[in-house]
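Colleague: the following block contains a protein sequence and its predicted model.
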Amino acid sequence: MEISGVISAIVIGVVIGVLGRLVVPGRQHIGVLLTILVGIVAALLGSAIAAVFGVADTDGPDWIEWFIQIGLAAVGVAALDRARRPQR
């Protein structure tokens, strides 16, 4: 992967992480860096899943791929938030 690919993965990861965080209701107890990390992982996994199902490259915007990535980011944010909450 070239440097431009890494930079675009980070930028897309930031966007996906923020959108995933917005989907999860309530206040999350994870930081910005964890949100970005979850977004990057979700973007990479979402692209791979979309490629497996053959919806990664379509005419026009790849809406299905975006929905997969945002869904994965929301699941990741919710899981990390639940893991980091203090136990009662």
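Modeller: All right, it came through fine. Residues are numbered from 1 along each chain as shown.
Colleague: C-alpha only now, for contacts and for neighbours.
Modeller: Fine.
Colleague: where along this protein do the helices fall?
Modeller: According to DSSP state H, the chain carries its helices in the segments 3-23, 32-53, 63-84.
Colleague: and those helices as CSV, adding mean neighbour count?
Modeller: Shown next, in CSV, are these (neighbours: other C-alpha atoms under 10 Å):
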stretch, mean neighbour count
helix 3-23, 18
helix 32-53, 19
helix 63-84, 20
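Colleague: ok, residue 14 touching residue 43?
Modeller: No. With contact defined as C-alpha atoms under 8 Å, residue 14 does not reach residue 43; the gap is 9.3 Å.
Colleague: and here is the other one:
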Amino acid sequence: MVEGKKSEHTENLGSHGGRASSWLAVTVMVAGFVVAGFGLVATSWTLIWVGAGLFVVGAVLALVFDIFTDVVIDAPRVGIRAEDHR
């Protein structure tokens, strides 16, 4: 197997985990999605709107916490042939 070389202009910090605040925002959005989904199955408009509200709160938290800065962009790999890429 041929190892690719990483370019020197970017630095990989070695973690794709993200910050706890980012995970909090995502968890609130997922909880809102689940609550709204359960409200759809149970035909409860109250649960649907509570879930939608939770999702919006999570989205606002995501904007405030700037979760998109958690993205880790690996440096492009150079020198890998198509046959070696599996």
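Modeller: Arrived safely, thanks for sending. Every value quoted in this text rests on a predicted model; they were computed, and no experiment measured them.
Colleague: can you give me the TM-score here?
Modeller: Once superposed, the chains reach a TM-score of 0.34 (TM-score structural alignment, normalised by the length of structure 2), with 39 aligned residues with a C-alpha RMSD of 3.2 Å.
Colleague: residue boundaries of the strands in structure 2?
Modeller: Under the criterion DSSP state E, strands of structure 2 are mapped to 5-6, 77-78.
Colleague: got TSV for the ones you listed, with mean neighbour count and distance to residue 54 of structure 2 too?
Modeller: Shown next, in TSV, are the strands of structure 2 (neighbours: other C-alpha atoms under 10 Å; distance: least, C-alpha to C-alpha, whole Å):
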stretch	mean neighbour count	distance to residue 54 of structure 2
strand 5-6	14	41
strand 77-78	11	40
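Colleague: and those as JSON lines, adding distance to residue 22 of structure 2?
Modeller: Output for the strands of structure 2, formatted as JSON lines (distance: least, C-alpha to C-alpha, whole Å):
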{"stretch": "strand 5-6", "distance to residue 22 of structure 2": "28"}
{"stretch": "strand 77-78", "distance to residue 22 of structure 2": "28"}
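Colleague: to residue 33 of structure 2, which of those strands lies closest?
Modeller: strand 77-78 (37.3 Å; C-alpha to C-alpha).
Colleague: helices or strands up against the closest one?
Modeller: strand 5-6 (3 or more C-alpha pairs under 8 Å, 6 or more residues apart in numbering; DSSP states H and E).
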